[in-house]
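> Here is my input; please provide its structure:
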Amino acid sequence: MAKIEIYTKAFCPYCSRAKQLLDGKGVAYEEYDITMGGPKREEMIQRANGRTTVPQVFIDGEHIGGSDDLAALDRQGGLDALLAA
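A predicted model of the protein is given here:
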């Protein structure tokens, strides 16, 4: 099963939407709450090529992007293949 990581903030509707999509797929993910900033926020920015918005989703270390990117990947049929890897 793929390793899924998602950087989120509290009260973020886009984060909720991305987690809802992943939950609907029945996959486990590691969530990093960066509401208060700190080293995980800096890590996210570095891994996401400077992107500072949340959520930022990674599957097996590959940067997928935010909630809209994740949903688009699912609509195109590419998400399930990544999750099954």
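
> For the rest of this, base every contact and every neighbour count on C-alpha atoms.
Will do.

> residue contacts, the closest residue in space to Val27 that isn't next to it in sequence?
With CA to CA, 6 or more residues apart in numbering as the measure, Leu83 is the residue that lies nearest to Val27, at 7.7 Å, once sequence neighbours are left out. Neighbour list for Leu83: Met1, Ala2, Val27, Ile59 [criterion: CA atoms under 8 Å, 6 or more residues apart in numbering].

> one more to put side by side:
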Amino acid sequence: MSKVTMYYKVTCPYCIRAEKLLRERGVTDLEKISVDTNREARAEMIERSGGRTTVPQIFINGVHVGGCDDLHALDAQGKLVPMLEA
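Model (predicted):
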């Protein structure tokens, strides 16, 4: 199973929804990086995501897949599970 990194905020409903989908698809290695009060982590997220400032920002094996809606779209297209299994 792939390594997944998710930048998130504790109270963000989209972050909760994204994590739920990832767990449902079998992700056990989920690195969660809070950007609530950590400016350095937020700056890192913005740089890694190509300028995106919203959360969550999700990376699978270092590849940026986007936010919650992007993750759900990948799943709907049948592309999420193969990505996670790669």
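
> And the TM-score between these chains?
In this superposition the chains share a TM-score of 0.96, using TM-score structural alignment, normalised by the length of structure 1; 85 aligned residues with a CA RMSD of 0.7 Å.

> picking that back up, whichever helix or strand the residue nearest to Val27 of structure 1 is part of vs structure 2, average distance?
Using DSSP states H and E, Leu83 of structure 1 sits in helix 79-84. Helix 79-84 of structure 1 differs from its equivalent in structure 2 by a mean of 0.4 Å after superposition (mean CA distance after the TM-score superposition for structure 1).

> and that helix, how far out from the chain's middle?
The chain centroid and the centroid of helix 79-84 of structure 1 are separated by 14 Å under CA atoms, centre = their mean, to the nearest Å.

> tell me the centre residue of structure 1?
Val57 (2.0 Å; CA atoms, centre = their mean).

> can you tell me how far Met44 of structure 1 sits from Pro55 of structure 1?
10 Å (CA to CA, to the nearest Å).

> Likewise for Ile4 of structure 1?
In terms of CA to CA, Ile4 of structure 1 sits 12 Å off from Pro55 of structure 1.

> okay, the two: which has more neighbours?
In this view Ile4 of structure 1 and Pro55 are compared by other CA atoms under 10 Å, and Pro55 has more residues nearby, 30 against 19.

> Tell me who's in contact with Glu31 of structure 1.
Glu5, Ile6, Tyr7, Thr8.

> Tell me who's in contact with the last one.
Counting by CA under 8 Å, 6+ apart, Thr8 of structure 1 touches Cys15, Glu31, Tyr32, Asp33, Ile34, Thr35, Val54, Pro55, Gln56.

> can you put those residues in JSON lines and add distance to Ile64 of structure 1 and secondary structure?
Putting the contacts of Thr8 of structure 1 into JSON lines (distance: CA to CA, whole Å; DSSP: H, G, I helix; E, B strand; the rest coil) gives the following:
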{"residue": "Cys15", "distance to Ile64 of structure 1": "14", "secondary structure": "helix"}
{"residue": "Glu31", "distance to Ile64 of structure 1": "15", "secondary structure": "strand"}
{"residue": "Tyr32", "distance to Ile64 of structure 1": "16", "secondary structure": "strand"}
{"residue": "Asp33", "distance to Ile64 of structure 1": "18", "secondary structure": "strand"}
{"residue": "Ile34", "distance to Ile64 of structure 1": "18", "secondary structure": "coil"}
{"residue": "Thr35", "distance to Ile64 of structure 1": "20", "secondary structure": "coil"}
{"residue": "Val54", "distance to Ile64 of structure 1": "12", "secondary structure": "coil"}
{"residue": "Pro55", "distance to Ile64 of structure 1": "10", "secondary structure": "coil"}
{"residue": "Gln56", "distance to Ile64 of structure 1": "7", "secondary structure": "strand"}
